[in-house]
Structures are given as structure tokens and as C-alpha cells.
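Colleague: I need the structure of the sequence given here:
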Amino acid sequence: MKNAPPGYDCPFCAIAGTLPSPAPESAVVLVDANVFALVPTHHYAGIQGNCLVVPRRHYENVFDIPDDLGSEFFCATRRLANAMRSAFCCGGISTRQHNGPAGDQDVWHYHLHVFPRYPDDGLHAGQKLPYATAERIELAARLRAALQ
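Modeller: A predicted model of the protein is given here:
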């Protein structure tokens, strides 16, 4: 079942179309053959440095994504987790993924959230807050440096 509205203009496909040389304001952190990762436009509960791992091809949700991309998602997630630990000195990492309207999906292109975590950080009760563009770019630069 597809949930994207007719004529949906996918923001992740637009970014994927610029790879491997994305615009700086996209805050892309990692580019692999079939996936990329970026600092999104929002953070939660004041926890900054969260990222999204996204397939370069369009798949709406977990029901559509091919099995063979699983290892690439895992590898990118692990690389980001290590970069977050190095760049942000976080005590842990959480991931989450949403599918369909009842699953709180709001971008109709599969993506995996990766969060740096700290004791009592309030992620689960936290509010979704926008980043300033400069914040996103700076956080992305720190993560890219940690990925080297």
C-alpha cells in the first residue's frame, strides 16, 4: 500500500540526485554506493547530531526496500554510531524507523533515524525542533571528520 500523496515531491530523491557532490546545505555526512546519511532538518528533545540513513533509490517504506540493502544500512549505521561516539562523546546510540501514517512516517521515502544518546536525555518524550541551517552544517562537518 502506498501512502505518498499523488505527485509527491520526494526530498530525499532530490538530495540523492545531487550525489556524490551534494550541496553543503543538505548536510550530507556519508555517501556510499546505495545509501547516504545526512543531518535532518529537525532534532528531538535537544539531542543534536541525529542522522538519517537513506537509500539512494526511492522505496517508500520497509515493505518496499529490497533485502540486499540490509547489510549496507547496517554498515552505514555502525559507521555513524562510531562517528557519533567520537564526535559527540555520547554514552549510547538509538535507532528508529517509521512506516505508514499509523507508524508516524511523514516522509514517504524509507529512512532510518540514528540518535546519539545520553543518560536521561528525554528522547522518548521530546519535542521535534528545527535546526538552524548553520547548526546542521556544523554537525555534519563534525561527523564527516569523525568518519575519516
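
Colleague: From now on I want contacts and neighbour counts done on CA atoms only, so please keep to that.
Modeller: Will do.

Colleague: I'd like the next helix or strand past the longest helix along the chain.
Modeller: Scanning the chain for the helix with the most residues, using DSSP state H, yields helix 70-88. Following helix 70-88 in sequence order, the next helix or strand is strand 92-96 (DSSP states H and E).

Colleague: continuing past that next one, what's the next helix or strand?
Modeller: strand 112-117.

Colleague: what's that following strand in contact with?
Modeller: Contacts to strand 112-117, defined as C-alpha atoms under 8 Å, 6 or more residues apart in numbering, come from residues 47-54, 77, 80-81, 84-85, 88, 90-98.

Colleague: Specify the local secondary structure of the spatially most central residue of the chain.
Modeller: For the chain, the residue nearest the mean C-alpha position is L52 (0.4 Å; C-alpha atoms, centre = their mean). Put simply, L52 is strand when judged by DSSP: H, G, I helix; E, B strand; the rest coil.

Colleague: Next, the second sequence, to be compared with the first:
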Amino acid sequence: MGDCIFCNPMNFPEQKIVFENESCYFLQSPKAQDILEGAGLIIPKAHKQTVFDLSEKEWTDTYELMQDAKRLLDSEFAPNGYSTGWNVNPVGGQSIPHAHFHIIPRFNDEPFAGRGIRSWIKSEENRRPGRVSKVL
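Modeller: Sure, this is the predicted structure:
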């Protein structure tokens, strides 16, 4: 995929490859660092559109880089927590159609502290039109 920014991470000098292994990279970009220091992505080197397309090897290599990234981020930034996860397809929040795993250090003093990946399932404002609560 010639135009995919994650297939060609070296084409974007502002992205820093922090770690890599056989099938994946752990990247950080200055734009993300400007908001929450340490935030980064683990991406497969091969073009895979979503997390559901990853091979077993890519899963294993993602896990390895996640552990490496956590050790680094813990030592450099001492976050109070983490948000991690995958977005899938545009409605799920995926803006680049190449699978990527977010590792986001979280800090007690940030304005959105405590808002994790489940925040949208806890919000009545996100209820789908015409859906009625089944909780008694």
C-alpha cells in the first residue's frame, strides 16, 4: 500500500521508531507527545487493515513491544495509568486503515483523567436512537 503512512513510516521523519521486532514497530510522533507525553502506537509492518486481520506472529510481536513500551514509559514518565486499545473502521474511531494498537500513558493531572475506553458505553448521550434500556 504505497500511500499508507504506516506501511512507510520512514517517509514521515516526525515519527520515531522507538522499538521494532520481526513483524511490528512501536512508533511515537511529536504531535501525540505534545498532548500526552509517551503516547505511541504498535503497528504491524505488513499492511493489515484491522486487528482482526493480524497473524498469530503479529499478535505475539505486538505483545512483546507492548511490554517493552510499558517498561520504557514507566521509567521515563511514571504515568498513573494507561489506556490501550484498537479502533476498528471509521465508526469505531479508526482514521488510518492500517491496524494500530494505541498505548497511551495517563496522568492524574490531565483534564480527561478517569475517562477510559469504556466511557462511551457509560454515557446516556451515546445511546443509539430508538434503543430502550434493558437494565431494570
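
Colleague: Quick TM-score on the pair, please.
Modeller: Here the TM-score for the pair of chains, by TM-score structural alignment, normalised by the length of structure 2, is 0.72; 114 aligned residues with a C-alpha RMSD of 2.6 Å.

Colleague: any idea how far the equivalent of the residue nearest to the centre of structure 1 over in structure 2 is from F101 of structure 2?
Modeller: For L52 of structure 1, the aligned position in structure 2 is L41, judged by TM-score structural alignment. As for L41 of structure 2, its distance to F101 of structure 2 is 5 Å (criterion: C-alpha to C-alpha, to the nearest Å).

Colleague: Disregarding flanking residues, what is the spatial nearest neighbour of S95 of structure 2?
Modeller: Of all residues not flanking S95 of structure 2 in the chain, N89 sits nearest, at 7.4 Å (C-alpha to C-alpha, 6 or more residues apart in numbering).

Colleague: Kindly report the same for N11 of structure 2.
Modeller: Once flanking residues are discounted, N11 of structure 2 sits nearest to I5: 7.5 Å by C-alpha to C-alpha, 6+ apart.

Colleague: what does that neighbour align to in structure 1?
Modeller: In structure 1, I5 of structure 2 lands on P11 (TM-score structural alignment).

Colleague: H111 of structure 1 contacts V54, correct?
Modeller: Yes - using C-alpha atoms under 8 Å, H111 of structure 1 is in contact with V54, at 4.6 Å.

Colleague: what's around D32 of structure 1, how many residues?
Modeller: By the criterion of other C-alpha atoms under 10 Å, D32 of structure 1 has 14 neighbours.

Colleague: again with the one 3 residues further on
Modeller: Burial measure for V35 of structure 1: 18 neighbouring residues, criterion other C-alpha under 10 Å.

Colleague: and E20 of structure 2, what does it touch?
Modeller: F26, L65.

Colleague: And A125 of structure 1, by the same measure?
Modeller: A45.

Colleague: neighbours of H111 of structure 1, just the number please.
Modeller: Applying other C-alpha under 10 Å, we find 26 residues neighbouring H111 of structure 1.

Colleague: Look up how far N99 of structure 1 lies from it.
Modeller: From H111 of structure 1 across to N99 of structure 1, the span is 9 Å (C-alpha to C-alpha).

Colleague: Need the residues touching each of those two.
Modeller: N61.

Colleague: ok so, going back, return the distance of the closest residue to the match of L52 of structure 1 other than its chain neighbours relative to F26 of structure 2.
Modeller: Nearest residue to L41 of structure 2, sequence neighbours excluded (C-alpha to C-alpha, 6+ apart): H102, at 4.7 Å. Going from H102 of structure 2 to F26 of structure 2 by C-alpha to C-alpha gives 10 Å.

Colleague: Kindly report the same for T62 of structure 2.
Modeller: From T62 of structure 2 to F26 of structure 2 the distance is 9 Å (C-alpha to C-alpha).

Colleague: Overlap of the contact sets of these two?
Modeller: I42, I43.

Colleague: from memory the residue nearest to the centre of structure 1 sits against H42, does it?
Modeller: No - assessed by C-alpha under 8 Å, L52 of structure 1 is found out of contact with H42, at 10.7 Å.
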